[in-house]
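> make a model of this:
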Amino acid sequence: MASSETMEVQTGKKCVPSLPDEMIELILARLPVSTLLRCRGVCKQWRLIIRDPRFITAHQLMKPTQCCPLLFSHRELASKKLYPSEAILFDEAWSPSRWNVPVIEPDDFLSACCNGLACLSSDRSTIKIANLSTGECLHLAKPDNRVTGDHYSFYNFGFHPVTKEYKVIRFLGQRELFSVDTVIVIQVYTLGDDKWRDVRAPKAQSLNCIDYLGVVNVDGAMYWLTEDVGKSWRRAIVCFDLSEELFECIRLPIVDVTDRYSHSSLMYWITEIDGKVCVATVQNSMYSARGNLQIWTLENKANQSWRLNYTIQFPSVDICIPRPHFIHGDKIIMYDDDWNICYQKLMGQNIRIEPRKMVRLLNYSPRWFGNMQSFKYVKSLIQLDVYSRGGAFQRPKRREGWKLKKWENWMLELCVLEKLWRRIYELERSISAGACRMGMNINPLLKHPPEKNRFNWVEQKLVREMLNTSLKRLESIQKILDPIQSKMIRGADQHRLNWLELKQVQEMLNANI
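So this is what the prediction gives:
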């Protein structure tokens, strides 16, 4: 028979006292982000603790999460197939997983990652700041003074550790006749604010370097490579402080070119290793590397002193380097000529890249390596609703059926659109060929004055009616496609696919075709 003490516990008369909130916070602060996201559903008390900004800050300080490589490929056409934007995240054991998160749209472009927040942009009128771990998203309106050729990669995103402010940066370029694009103004948007501010650049800078070579955020400042227009296109590093919003120019290290590829032009890549600004130099093309790749670390920004950190010798085969972050811990991530994503450990300061030592992670065929970017990503609990002023905050989407509703519908919509355009193209070709044949038959008759026994006016009338009918059919098809072209030609739209509207369009096109 159970004791009275046990009965009291079972009947709820006497309960075990709960742990103090301070002890619960200390226990939860030692858990990883993925576990904490599941713990939010345990009880209201745990949810309030995990969502507390003080706890989020303490969690980042007590358990700094290891940065994981995040590879991102934006939308592209490969092997006659359109591939959507895709993110691949590697865990601490370098095990890859394709990261299908609802905040990444099929036509998004990843501009930057900072403290677990991603800056996503596209050709739409807004840019997104998203927490890829929690699924929260903040939509921000783009600046009003958009120029022709506005490109998503001209946006960037950073954080200042002293002011605790997140800022979105937009490089506003100006195109001149017989010249390259140059940066004249940098537009700044502080999360939690409601407007963009213009910060004029001290002098014209090449916009192509920013577009192709990327931007890194280190210790509250943004760094990028540029070509000084006023000094015969001499390259340098520009530093933009996110707190004071001031510019500073840093000279590049002096490189001794002594390898066998010295006849090639010297390329500079900017990156970040262990929280420090680094510059990689190599003699080769924009993406691939051959010969010796030297990685220099900026030791002292005030004195502009550099230290040679690594000398990496690449084989004669093409090895491509994703940017801007290609060094992750003690490994360098690469892309070989067989479409394999690989890495090799960096043992010492002088390293030789050998195919037999390269660890293959996955095959990424047939996508092009030039569309791939590499970032350092750390999972975080940062909430975006506190920055909702001036932006549209969006809570996490439901994952059930999300992939079916968005990605598969997007591909199906593109396939239907391709079939419609293919039928229209075939119809235009047949009409054009028929018009040519009729023209060849009519032209000899029009060289001479019309005679009753040589020219059939009834046949001419039939030809005119056939041409008019064909033109009317093309006009009706164009009238049907014009209202929906802006919605369908983009591929993935922000709204759900309207199957009834699509079915009506197909019926109208079939009737006219």
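
> contacts, neighbours, all on C-alpha from now
Fine.

> I'd say residue 228 and residue 237 touch.
No: between residue 228 and residue 237 there is no contact under CA atoms under 8 Å: 9.6 Å.

> buried ones in the lengthiest helix in the chain?
The longest helix of the chain (DSSP state H) is helix 409-446. Counting neighbours by 16 or more other CA atoms under 10 Å, one finds that the buried residues in helix 409-446 are 409-411, 413-414, 417, 420, 424, 431, 435.

> surely residue 69 touches residue 379?
No: the criterion here is CA under 8 Å, and residue 69 misses it with residue 379 at 11.4 Å.

> could you also give me the structure for this second sequence? I'd like to compare it with the first:
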Amino acid sequence: MDSGKNLSKFLAAKNNKIYMDLKLIIREHALQFLPAKSLFKFRGVCRDWKLLISTPFFAHNQSLSFSSVSGMFFQIPGETPTFISLDPESCGVPDPALNFLPVPVDIMSSSNGLLCCQAQADDRAYYICNPATMQWKKLPKPSMEHGPKSDAVLVFKPSLLNFVAEYKIICAFRSMDFDDATEFEIYSSKDDSWRVSREINFAARRLIPKSGVSVNDVVYWQTSSGTILVFDTTKDRSQIIHGYYSTNGGLGNFNGRLCSAYIYGHRLMVSVISNIYSNTMQMSSRAKLWDDKVKIPLPSEMLGAGASSYVPSPVMYAGSEIVLIYSKQNIYLCDMKTREARFLVEAPRTDQKVVPYVNSLVAL
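Okay, here's the model as predicted:
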């Protein structure tokens, strides 16, 4: 009998040790890779987890470790935004309409868990916020008038050394001093101020609204002439890229490189740029500038029968190995890994802004 009791105690102690070791491993090495919504739930597991998840150090580690696109903010101009989660059980925000901000806003851009918004009111003030934590900051007024057709792009990458987010906003706007010229104004959170770049681009023509994207400290905008305007934040220089299909395409970030996603026939084509600095102001061969990476066949019921070579189905978002396509008052999600397309949400209007969001705990 004694040996049986001892064996039971031994097994119970061993199982308890395994449980404690597993709990420690999860706490120390797994939690930081989870999205914010899941972490808010897991604060109820035990007191230790609640204290850990609530610390600035853990929030900083999570912002470095979790970078997957968790969902999309959709917004019709002048209306309240909505949020569609790609994984509703794990990812989400407490206030998708962003009512925690002091005024109604238009979402301009996003980057690694932060949103750049602009007030719909007359002052058109800029705000930075994290929808997961509902932290926000109003930015000082720019020194230049950006106008209603400006395009502001947020550039932010979490840093191992900085607990407080350091980010930039690059705004391209029509020059008041030079005809058909584009100027740039940059906000730096480190300095908490705006500065006007000395760079002026005379070749960009008109920018396509809501087209700006950032990839590795470089910002790209589509233009009405079928080119791409490039602004390098580290060099404070701009250039024009030729050889781009803009009929129904969109720009995005594919594994750290600029990508072009567009519809051709019944296929989604995703091409990645080879080297932005190999192209000059002269016309260049598209074949040398872009590498075709993904070709996804699209179902005929999605685009409609009898589609021509160029289908007027705009690419609303491209990046993080997913592409959103608008067709027949619906938005479809195309997965570049599985090469499959599926219905995402109904959308009666095509003029919505679509902004990706990473469910991060990054602090402002």
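
> burial measure for the counterpart of residue 108 of the second structure in the first structure, as a count.
Counting by TM-score structural alignment, residue 108 of the second structure lines up with residue 111 in the first structure. Residue 111 of the first structure has 21 neighbours, counted by other CA atoms under 10 Å.

> cool, and residue 36 of the first structure?
18.

> need the contact list for it.
Residue 36 of the first structure is in contact with 28, 50, counting by CA atoms under 8 Å, 6 or more residues apart in numbering.

> element containing the aligned residue in the second structure for it?
In the second structure, the residue matched to residue 36 of the first structure (TM-score structural alignment) is residue 39. In the assignment (DSSP states H and E), residue 39 of the second structure maps to helix 36-42.

> how big is the offset of whichever helix or strand comes after that helix relative to the first structure?
Per DSSP H and E, the first helix or strand lying C-terminal to helix 36-42 of the second structure is helix 47-53. Taken against the first structure, helix 47-53 of the second structure registers an average deviation of 5.7 Å after superposition, with mean CA distance after the TM-score superposition for the first structure.

> wait, what's in contact with residue 99 of the first structure?
Residues near residue 99 of the first structure by CA under 8 Å, 6+ apart: 86-89.

> all the helices of the stretch 201-350 of the second structure, residue numbers only.
Applying DSSP state H, counting those that start in this stretch to the stretch 201-350 of the second structure gives helices spanning 286-289, 300-303.

> just the buried positions in the last one, please.
Okay, so that is helix 300-303 of the second structure. Residues 302-303 are the ones in helix 300-303 of the second structure that count as buried (16+ other CA under 10 Å).

> show me what that helix is packed up against.
Judged by 3 or more CA pairs under 8 Å, 6 or more residues apart in numbering; DSSP states H and E, helix 300-303 of the second structure is in contact with no other helix or strand.

> residues making contact with that helix?
266, 311, 313, 327-328.

> now list the buried members of these.
Taking 16+ other CA under 10 Å as the criterion, what is buried in these is 266, 311, 313, 327.

> correct me, but the second one touches residue 264?
It stands for residue 311 of the second structure. Yes: Residue 311 of the second structure is within contact range of residue 264, at 6.8 Å (criterion: CA under 8 Å).

> end-to-end on stretch 101-113 of the second structure?
16 Å (CA to CA, to the nearest Å).

> how distant is it from the center of its chain?
Using CA atoms, centre = their mean, to the nearest Å, the distance from the centre of stretch 101-113 of the second structure to the centre of the chain it belongs to is 12 Å.

> show residues contacting that stretch.
63, 67, 75, 77-81, 98, 115-121, 130, 136, 151-158, 210, 353, 355-362.

> of the contacts of residue 99 of the first structure, which stay in contact in the second structure?
Using both residues aligned by TM-score structural alignment, their matches' CA atoms under 8 Å as the contact test, the members of the contacts of residue 99 of the first structure still in contact in the second structure are 86-88.
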